[in-house]
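A.B. asks: Just need the structure, nothing else, for what follows:
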Amino acid sequence: MNPWLIFILAVIGGSFLLNTTISLLNLKALSPDLPEEFADTYDQEKYRQSQDYTRVQTKFSLIENTIITVITIIFLLGGGFNLVDLFVRSFGLSSIPTGVVYAGSLALLSFILSLPFSIYSTFKIEAQFGFNRTTIQTFVTDIIKSILLTAALGAPLLAAVLWFFEHTGSYGWLLCWLGTVAFGFIVQFLAPVLIMPLFNRFTPLEEGPLKEKILAYARVQNFKLSGIFTMDGSKRSTKLNAFFTGFGKFRKIVFYDTLLEKIDDEEIVSVLAHEMG
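C.D. replies: Got it, this is the predicted structure:
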């Protein structure tokens, strides 16, 4: 057997075993009983539901990971990658477009394989626990936007990587690394402005006591914020969340609208402190 094939199989198998072990350990650690130190601050029934949700999601992830790993190994040993390569080469394109189409074809196959699991997770598990608000229209629209966005960003990047390897000789790997890192930084700056608004609506937090408390805490921590926004996360889920975007003085904090609706100002500032680390 080809040594590289053995290596690839070992990586796939090792990754599968590691992820499975971690998931099983997490399942073993779950308990419906609320820890005593939180008895006065958290509801027992809500805690039990959170443990049930984690258990169901973890078991589902184990099933998904197992099926995808088995199919990947069968595809690899059965010559599936070679068949895709032969199919793409039949178009008679030059080397770089051939590489881009080949990678895109594999990405499309991977997406098709994972789609049923995504549908079940969203419309069955999330709905079962009262989290899902995603409509079929939103789900399909998100898929279309994601595919177009991946093609628009991924194809030029991959073409550039292949061009560097083809034309810059022994320094190709270094230039590819530098280019990929630079691309990642650019995307981090563009994402809040151009990419994320394609999926959600962002609104500056209105003036008032909450904004004053957030800014006051940030000043005390010497943490610069360039903006405070709310996001219509309720369009897809009832879950609460918050996150930062950007770097340095361009950092912005984003709160899900569900979070602002369900907890008070002091708790929101605590969430900010958590996100700040």
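
A.B. asks: hey, let's count contacts and neighbours off CA atoms from now on
C.D. replies: Will do.

A.B. asks: Residue 214 reaches residue 267, doesn't it?
C.D. replies: No. Under the criterion of C-alpha atoms under 8 Å, residue 214 is not in contact with residue 267, lying 10.9 Å apart.

A.B. asks: Looking at these two, which has the bigger crowd around it?
C.D. replies: Using other C-alpha atoms under 10 Å as the criterion, residue 214 and residue 267 rank with residue 214 on top: 20 against 13.

A.B. asks: any idea how far that one lies from residue 273?
C.D. replies: As for residue 214, its distance to residue 273 is 9 Å (criterion: C-alpha to C-alpha, to the nearest Å).

A.B. asks: How about residue 248?
C.D. replies: Look at residue 248 and residue 273: by C-alpha to C-alpha, they are 17 Å apart.

A.B. asks: Also residue 161?
C.D. replies: On the measure of C-alpha to C-alpha, residue 161 and residue 273 end up 39 Å apart.

A.B. asks: repeat for residue 99
C.D. replies: Plainly put, residue 99 is 45 Å away from residue 273 if you go by C-alpha to C-alpha.

A.B. asks: Name the residue in these two with the higher neighbour count.
C.D. replies: More neighbours sit around residue 99 than around the other of residue 99 and residue 273, counting by other C-alpha under 10 Å; the figures are 19 against 14.

A.B. asks: who touches the more buried one in this structure?
C.D. replies: Residues touching residue 99, when contacts are defined by C-alpha atoms under 8 Å, 6 or more residues apart in numbering, comprise 159, 162.

A.B. asks: for comparison, sequence B:
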Amino acid sequence: MEKTVVITVLMLIFGKLCWESFLSWLNMQEARRRQKAPPLEILEVMDQKTYQKSVDYSLAKERLGLFNGVYEVLVLILILFSGVLPWLYSLFSGPGSEISILREAAFMIAALILISLPGVPLEYYNRFNLEERFGFNRSTVRLWVTDKFKGLVISLVLGMPVLCLIIFLVMNLGDLWWLWAFLALFIFQLIMMVLYPMIILPWFNKLTPLPQGELRQRLMNLADRTGFKARTIQVMDGSKRSGHSNAFFTGFGRFRRIVLFDTLIDQMKEDELEAVLAHEIGHYKKGHVPRMLAVSALMSLAGLWILAWLVSVPWFIQAFGFDHELSGPGPGLLLFGLLFGAVSFWLSPALAQLSRKHEYESDRFAARHVGPDPMVRALRKLSRENLSNLTPHPLYSGFYYSHPTLFERERAIAGQ
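C.D. replies: Alright, predicted model coming up:
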């Protein structure tokens, strides 16, 4: 049975890599083909020089993505089959030591830190070479290192108690531990939706209320007439790390808030910002947040059910060099976490399609409340300033894109 597990895992890992590589190749070929003869509609969005830069940026990201995909697979296979994980586990379980919650959690944290280290050089290259080359990086090495350290601290502070709780449930609640784990994780997710913008995000970015003035009054009037009743609209200093612009909606109920990047405010006119805000309000009014939360909950429930079965059978962890008789739940939980992405990856098209449906609905909501012209101009400006790929291969965008392409959105707005 252990041999079957190994073969299945390798098929999943390499199947994912081959499909990712094929999609990237298709997308690069499409970009090169369009580069020679761009459609006229593209030149209405960006000039020839900017379009060429966007193509170069897309190709550079795809090349890095191809390398990163192969690199990650090699690291994952080395981690899984070299015996390093059983060796690391033995360091936390000396002769005669009992299986304990803290031991299992400490092993998992140590393993996750070890596994993340090979990816750090690629993150550095992406930030300080690729993004720098195309004028997006505004971070410094010191800020980048500080962010990594803060992220590690937050992961330990939040992750350790959650891991300990899950391990406790596995060890003490019998075959139905996964139902209690789902409930605990769901409550934790709801709490984090509230606390993230209030406690965690300020560790990395400065959030300030949009200053009094014509723009603020205009946006607050929009919130009132659409029934959003926003307590505040916040501005985030995203420009200290990147030239990319964005806006996002977070929280729920009385804790909901909309955050605008300062780069977005610098780039857009007031009616365009109004359209962006109307789009974000549309997500709230259309119930997209609870809908996506429900989808996430169903996926978590299914994943935990599968996990409960895998940690109960000896052959799962034994296929990777662990002794089932001497092991606690830590190895099984860790291995499932490492391999889950190779399975959930194939759900990407369905999740992306649902997300694109939400984007169309929010676009229509915004167009009804501020007019189609400001919405289209805002979308075009976002695409131009972020050097978006305006002509992705349909199979690529259908599999990955959580947002429709610019021209798909424009056609939907015009046809509403």
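
A.B. asks: circling back: what residues are shared contacts of residue 214 and residue 267 of structure 1?
C.D. replies: When C-alpha under 8 Å, 6+ apart defines a contact, no residue borders residue 214 of structure 1 and residue 267 alike.

A.B. asks: which SSE is the aligned partner of residue 216 of structure 1 in structure 2 in?
C.D. replies: Correspondence of residue 216 of structure 1 to structure 2, assessed by TM-score structural alignment: residue 221. Remark: residue 221 of structure 2 resides in helix 214-225, with elements defined by DSSP states H and E.

A.B. asks: Once aligned, what mean separation remains between that helix and structure 1?
C.D. replies: After superposition onto structure 1, helix 214-225 of structure 2 sits on average 2.6 Å from its aligned residues (mean C-alpha distance after the TM-score superposition for structure 1).

A.B. asks: Where in structure 1 does the helix or strand just after that helix fall?
C.D. replies: If you walk from helix 214-225 of structure 2 toward the C-terminus, the next helix or strand you reach (DSSP H and E) is strand 233-236. The alignment of strand 233-236 of structure 2 onto structure 1 (TM-score structural alignment) spans residues 228-231.

A.B. asks: Mean distance between the matching stretch and structure 2 after superposition?
C.D. replies: Following superposition, stretch 228-231 of structure 1 is found to deviate from structure 2 by 0.6 Å on average (mean C-alpha distance after the TM-score superposition for structure 1).

A.B. asks: can you tell me which residue in structure 2 aligns to residue 142 of structure 1?
C.D. replies: Under the alignment (TM-score structural alignment), residue 142 of structure 1 maps onto residue 147.

A.B. asks: Tell me which stretches of structure 1 form strands.
C.D. replies: Listed in chain order, the strands of structure 1 (DSSP state E) span residues 202-204, 227-231, 242-245, 252-256.

A.B. asks: May I see these organised as a markdown table, with mean neighbour count and distance to residue 114 of structure 1 added?
C.D. replies: Formatted as a markdown table, the entries for these read as follows, by neighbours: other C-alpha atoms under 10 Å; distance: least, C-alpha to C-alpha, whole Å:
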| stretch | mean neighbour count | distance to residue 114 of structure 1 |
| --- | --- | --- |
| strand 202-204 | 15 | 29 |
| strand 227-231 | 19 | 27 |
| strand 242-245 | 16 | 26 |
| strand 252-256 | 21 | 27 |
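
A.B. asks: would CSV of these with distance to residue 146 of structure 1 be doable?
C.D. replies: What follows is the strands of structure 1, written out as CSV (distance: least, C-alpha to C-alpha, whole Å):
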stretch, distance to residue 146 of structure 1
strand 202-204, 18
strand 227-231, 19
strand 242-245, 19
strand 252-256, 21
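
A.B. asks: Residue 20 of structure 1: which of the ones you listed is closest?
C.D. replies: Evaluated with C-alpha to C-alpha, those place strand 242-245 nearest to residue 20 of structure 1, the distance being 28.3 Å.

A.B. asks: Mind giving me the packing neighbours of the closest one?
C.D. replies: Using 3 or more C-alpha pairs under 8 Å, 6 or more residues apart in numbering; DSSP states H and E as the contact test, the elements touching strand 242-245 of structure 1 are strand 252-256, helix 265-276.

A.B. asks: In JSON lines: these, plus distance to residue 64 of structure 1.
C.D. replies: Shown next, in JSON lines, are these (distance: least, C-alpha to C-alpha, whole Å):
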{"stretch": "strand 252-256", "distance to residue 64 of structure 1": "28"}
{"stretch": "helix 265-276", "distance to residue 64 of structure 1": "30"}
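
A.B. asks: which residue lines up with residue 310 of structure 2 in structure 1?
C.D. replies: Structural correspondence for residue 310 of structure 2 with respect to structure 1 (TM-score structural alignment): none, the position is unaligned.

A.B. asks: which residues touch residue 310 of structure 2?
C.D. replies: For residue 310 of structure 2, the residues meeting the contact criterion (C-alpha under 8 Å, 6+ apart) are 316, 332.

A.B. asks: can you map out the helices along the stretch 1-150 of structure 1?
C.D. replies: Listed in chain order, the helices found in the stretch 1-150 of structure 1 under DSSP state H, counting those that start in this stretch are 3-29, 44-77, 80-89, 95-120, 126-128, 136-167.
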